[in-house]
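Engineer: All I have is the shape, not the residue letters:
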């Protein structure tokens, strides 16, 4: 960020609170000022002394602090910051936020603020999946809170794994700076536009418990949906099975198979822009077994007869009254990236192809960064490595420019 911002960091009571020390350091390195509010539970994981040493500010903890509240400190805190970040946001803190409680300094500030709020959940996977937490998160999203994470991985409890980890600091910083950019572009360049985005893998069933799939995490597609929504678009995100938190302000359609994705895309039309970022399985089993295929020494390995899945990008890009004005496909390749992508642009009749190298050494599949090439009729534009959030933002801004240019040319 080129301009310094005032950030109020509310630290909740979870083991992931230790990451806030690195977060504060990195934010200050980028020129931002940080003040911190700690919940009572947060004191069990990090100390006000260590937090204060990094913020170079007094750490606030008490709603009834005599010195601060003489000037109604919680109201001043709510108004004097450009952005409020809640990390880690525990299940209890999320519940109190969603319920509009104000029984401590953290929740009183959150209830009093009119500034943007970024919330980073962290809790046990069972707590994250609990229907009460899901309801509370949905309410906060409806209230306009920007939610980042949780990440999927090993938990502090031995043997526990799943969605519930606090996202890593670089991803959190990207979300914070993305919130500033979203505020600057509210009512932005895609206002009044409808954008369809496909994301994630598809699961093609073999029998009741097995399926064909790929390693797509869906992160790039979800970041595209977030960026389009921040630029003012109405967004329909059609996603295969993924473990990601839902972007705020986006209509989500969850599917499993390629056939279901095609029908969902057709149902979502018409659209101004369609971005096909999903890693759709090329093949499916011709006959799905109704019972689990049993291993047998007599018959050996089963033979699977495969048939081709529908080519969603090619079908939607065909000329016709419902063809989106801008059709963007993705080409995930492991060799000859540009050659394959340029061929795909022609064969699919897409307007643009976003090509990237997804070989294991690239770290793109499931990673936070991406290195892409934008293939158009005019040629190839290679972008430097950047976060998937920044790739998404740049691509959607370019798409908005293209729509504007087409409208101007038509006039």
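Structural biologist: Great, that's in hand. Note that the coordinates shown come from a computational prediction; the quantities given were computed from them, not determined experimentally. Numbering: from 1, shown residues only.
Engineer: alpha carbons only for contacts and neighbour counts from here, please
Structural biologist: Fine.
Engineer: by contact count, what packs against the host helix or strand of residue 331?
Structural biologist: Assessed by DSSP states H and E, residue 331 sits inside strand 326-333. Applying 3 or more CA pairs under 8 Å, 6 or more residues apart in numbering; DSSP states H and E, one finds that strand 326-333 contacts strand 273-276, helix 337-348, strand 352-357.
Engineer: quick one: the longest one to strand 352-357, angle?
Structural biologist: In other words, helix 337-348. Angle of helix 337-348 versus strand 352-357, following axes from the mean of the first three to the mean of the last three CA atoms, to 10 degrees, is 150 degrees.
Engineer: let's bring in a second one:
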């Protein structure tokens, strides 16, 4: 959920500021671009050099760069951010935020922002319990700022109680869950297959196809953005997922892919089978490299197990199963037959006769055919855009 997010991290003057270093590291690891804004007091607890090194961006504290006469534009920074996280948020800064006071760069950025704002308080027990602090927190909540509950434990003063800033891992988990909660596929488990399979002839050679896996990887990434818990089973492919939350299972042969699919199919709510699985595999696989001794060479092949048909026979009520059909002739007829024989909810048809569609391209031209007979034809699009169309059809059927 955090991949690609632009985040302003506000750090205030609290002993808990040391935790901000770990928070920055976790945000960067999650794929965020992080810019840190500190109050002057925060720099007494953690050095700007530490936060700058971890965030890979300069740390900002003052309005003005005195050595150059330039200013740090709080408006641009507030509008740049997808999220603002203030951690630790001290009683002082919380009071300023709640009452619209603006006497430093951090509060100026806060007042300029249009994005969600999360704040994780850190203070001593008596400060935390003070009626003024609680009123200020309630005021911030009324502004739709998002409160991250502090923990209970030993405080810097030696007192024991509430007021400890939430741990960085807890903050990441809280924000991730909050971002996911309104997404259409939250709590849905999605299984996606992608890429080719390689059927071994000997330790060196194999039978394969031209699939790159681009379409399946695009579907997996879109599903993750929509809140789904995604497992991607991929044949040999150089593609990489954008989302770090996707669980990737690498396989080689059709038999490998069948075994992986059967392992994860039962727990999946949605299964999108976009892999180009071999229909045939060699009967015998040589244990040593076959030498080029003869003018001709024959390989006896046997059918592989039909993964899509196997899963279709096991599909439970409410489970969605989606297949792909790449055709070269009588496209709609063949796709509709496949839809019916394999008990699919819909099938995605593309044709090698359409320029820009098929293997290895960055674009695709698809037609979605549903069990009801409804057909939706899409124009040539990027595979990411086509993946979005496929995922929207899944959402539509889930809601139906």
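Structural biologist: Received it, and whenever you're ready, just let me know what you need. Small disclaimer: the values here were computed from a predicted structure and weren't measured.
Engineer: rewinding a little: I'd like the helices and strands packed on strand 326-333 of structure 1 as TSV, with mean neighbour count and distance to residue 242 of structure 1 appended.
Structural biologist: Listed next are these as TSV, based on neighbours: other CA atoms under 10 Å; distance: least, CA to CA, whole Å:
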stretch	mean neighbour count	distance to residue 242 of structure 1
strand 273-276	25	16
helix 337-348	17	25
strand 352-357	25	20
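Engineer: now the helices for structure 1?
Structural biologist: For structure 1, the helices defined by DSSP state H cover 19-29, 48-55, 66-69, 73-80, 91-98, 105-112, 125-129, 131-142, 169-184, 219-230, 258-268, 312-317, 337-348, 388-410.
Engineer: Next, find the distance separating the residue most central in space within structure 2 from residue 133 of structure 2.
Structural biologist: Closest residue to the average C-alpha location of structure 2: residue 243 at 3.5 Å, with CA atoms, centre = their mean. Distance, residue 243 of structure 2 to residue 133 of structure 2, using CA to CA, to the nearest Å: 39 Å.
Engineer: ok, now residue 362 of structure 2?
Structural biologist: 54 Å.
Engineer: Would you mind telling me which of these two has the busier surroundings?
Structural biologist: Using other CA atoms under 10 Å, the more surrounded residue of residue 362 of structure 2 and residue 133 is residue 133, with 19 against 14.
Engineer: and that one, how far is that from residue 147 of structure 2?
Structural biologist: Where residue 147 of structure 2 is concerned, residue 133 of structure 2 sits at a distance of 13 Å (CA to CA).
Engineer: Tell me, how many residues neighbour residue 314 of structure 1?
Structural biologist: The burial count for residue 314 of structure 1: 16, using other CA under 10 Å.
Engineer: Ok, the one 4 residues further on next?
Structural biologist: For residue 318 of structure 1, the number of neighbouring residues by other CA under 10 Å comes to 15.
Engineer: cool, the one 10 residues further on as well?
Structural biologist: In terms of burial, residue 328 of structure 1 registers 25 neighbours under the definition other CA under 10 Å.
Engineer: circling back to that earlier point, I figured the residue nearest to the centre of structure 2 hits residue 226, correct?
Structural biologist: No. Between residue 243 of structure 2 and residue 226 there is no contact, the gap being 11.3 Å when judged by CA atoms under 8 Å.
Engineer: re the thing from before, is it possible to export the helices and strands packed on strand 326-333 of structure 1 to CSV including distance to residue 172 of structure 1?
Structural biologist: Shown next, in CSV, are those (distance: least, CA to CA, whole Å):
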stretch, distance to residue 172 of structure 1
strand 273-276, 25
helix 337-348, 31
strand 352-357, 24
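Engineer: which residue lines up with residue 395 of structure 1 in structure 2?
Structural biologist: Aligned against structure 2 by TM-score structural alignment, residue 395 of structure 1 finds its counterpart in residue 390.
Engineer: List the residues that contact that match.
Structural biologist: By CA atoms under 8 Å, 6 or more residues apart in numbering, residue 390 of structure 2 lies in contact with 219, 348, 368.
Engineer: And the last one, what's its match in structure 1?
Structural biologist: Counting by TM-score structural alignment, residue 368 of structure 2 lines up with residue 374 in structure 1.
Engineer: how many neighbours does that match have?
Structural biologist: 20.
Engineer: what's the spacing between it and residue 308 of structure 1?
Structural biologist: Taken as CA to CA, the span from residue 374 of structure 1 to residue 308 of structure 1 is 27 Å.
Engineer: can you check residue 202 of structure 1 too?
Structural biologist: In terms of CA to CA, residue 202 of structure 1 sits 13 Å off from residue 308 of structure 1.
Engineer: With residue 233 of structure 1 instead?
Structural biologist: 33 Å.
Engineer: neighbour count winner among these two?
Structural biologist: residue 233 (26 against 11).
Engineer: and that one, what is it in contact with?
Structural biologist: 190, 191, 192, 193, 194, 195.
Engineer: can you redo those as TSV with distance to residue 35 of structure 1 and neighbour count?
Structural biologist: As requested, the contacts of residue 233 of structure 1 are exported to TSV (distance: CA to CA, whole Å; neighbours: other CA atoms under 10 Å):
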residue	distance to residue 35 of structure 1	neighbour count
190	34	25
191	34	16
192	37	12
193	38	18
194	39	21
195	38	26
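Engineer: Closest one of the residues you listed to residue 78 of structure 1?
Structural biologist: Residue 78 of structure 1 has its nearest neighbour among those in residue 191, at 29.0 Å by CA to CA.
Engineer: The closest one corresponds to which position in structure 2?
Structural biologist: Using TM-score structural alignment, residue 191 of structure 1 sits opposite residue 186 in structure 2.
Engineer: Which residue comes closest to its match once chain neighbours are left out?
Structural biologist: Nearest non-adjacent residue to residue 186 of structure 2, counting by CA to CA, 6 or more residues apart in numbering: residue 227, 4.3 Å away.
Engineer: That neighbour maps to what in structure 1?
Structural biologist: Per TM-score structural alignment, residue 227 of structure 2 is aligned with residue 232.
Engineer: I'd guessed its match sits against residue 184; true?
Structural biologist: No. Between residue 232 of structure 1 and residue 184 there is no contact under CA under 8 Å: 11.5 Å.
Engineer: I'd say the residue nearest to residue 186 of structure 2 and residue 180 touch.
Structural biologist: Yes. Counting by CA under 8 Å, residue 227 of structure 2 touches residue 180, with 5.5 Å between them.
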